[in-house]
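Structural data only, the sequence is not supplied:
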């Protein structure tokens, strides 16, 4: 079950990332990414987390391990919690949803600020592969543009957004 959910959430995320990076930025495409990408991943996350926490789904823990102790919020406690297929899939879905949402924000922000799609593709690809690294790169690039000659007023752009 967990492998199937892992594969499904990855397929949803990959489809949304392909649309975000390669498709024209029309309202329908952006709605697809937001609702059928981010929204569906968030729904899957909530459903899977609820099923695990309520005991409705077998977390498929490593053999011989006791039940998860969710009250142990420490590195050791988190290490123990993630020694199950269910927790790994829930955690991975968390990453997929938030990284995709971050990518959507970057794309919209970059469009509004007049960045080329080639620059966006590089930042979005890094965000897809290593979320915080891509977000950091975007924050760095957009700040450099804002501080450069003309700031956001270049090409008729304003600091909004």
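Here it is on my side, so go on. The structure presented is a predicted model; accordingly, all values stated were derived computationally and were not measured.

hey, let's count contacts and neighbours off CA atoms from now on
Fine.

give the contact list for the most centrally placed residue in the chain.
Nearest to the mean C-alpha position of the chain, by C-alpha atoms, centre = their mean, lies residue 99 at 1.8 Å. The neighbours of residue 99, taking C-alpha atoms under 8 Å, 6 or more residues apart in numbering as the test, are 127, 128, 131.

Out of these, which is nearest to residue 2?
Ranked by distance to residue 2 (C-alpha to C-alpha), those are led by residue 128 at 22.0 Å.

putting a second one here so we can go through both:
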């Protein structure tokens, strides 16, 4: 697996989602669909595929040492990064959507 390519593609997808949020005053419905559903959904699907197709041979979430061991494996590290990108964008889209609903200025 080419981790650098996956890292770059995931980053570009997340940036596209954040760009959609920047344009949300102009295209609120499309911004919600792109940044709130499509991009996080695609990133999450990629996360799940990597997680199950390339399981880490050691490590876990039971202690700090286990987490450090888990993320010493490139496959687990890239899966964690994609998870972070997807979750961060999902929360950003939720905040943007709630702000519009509450009438907050952009």
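Arrived safely. Note that the structure is a prediction, hence the values are computed from the model and not measured.

Drop the TM-score for these two in here.
Between these two chains, after superposing, the TM-score reads 0.87 (TM-score structural alignment, normalised by the length of structure 2); 104 aligned residues with a C-alpha RMSD of 1.6 Å.

follow-up on the earlier one: can you tell me which of the contacts of residue 99 of structure 1 carry over to structure 2?
On the basis of both residues aligned by TM-score structural alignment, their matches' C-alpha atoms under 8 Å, nothing of these survives in structure 2.

Mind putting those residues into a markdown table with secondary structure, distance to residue 143 of structure 1 and neighbour count?
Formatted as a markdown table, the contacts of residue 99 of structure 1 follow (DSSP: H, G, I helix; E, B strand; the rest coil; distance: C-alpha to C-alpha, whole Å; neighbours: other C-alpha atoms under 10 Å):
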| residue | secondary structure | distance to residue 143 of structure 1 | neighbour count |
| --- | --- | --- | --- |
| 127 | helix | 17 | 23 |
| 128 | helix | 21 | 23 |
| 131 | helix | 18 | 20 |
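
Within the helices and strands, which one has the counterpart of the residue nearest to the centre of structure 1 in structure 2?
Counting by TM-score structural alignment, residue 99 of structure 1 lines up with residue 88 in structure 2. Residue 88 of structure 2 belongs to helix 74-101 when elements are defined using DSSP states H and E.

with structure 1 superposed, average distance for that helix?
On superposition with structure 1, the mean distance recorded for helix 74-101 of structure 2 (mean C-alpha distance after the TM-score superposition for structure 1) is 0.7 Å.

buried stuff in that helix?
The neighbour-count check on helix 74-101 of structure 2 (16 or more other C-alpha atoms under 10 Å) flags 75-76, 78-83, 85-87, 89-90, 92-93, 96-97 as buried.

Can you tell me how far the match of residue 99 of structure 1 is from residue 35 of structure 2?
Note on residue 88 of structure 2: its distance to residue 35 of structure 2, by C-alpha to C-alpha, to the nearest Å, is 10 Å.
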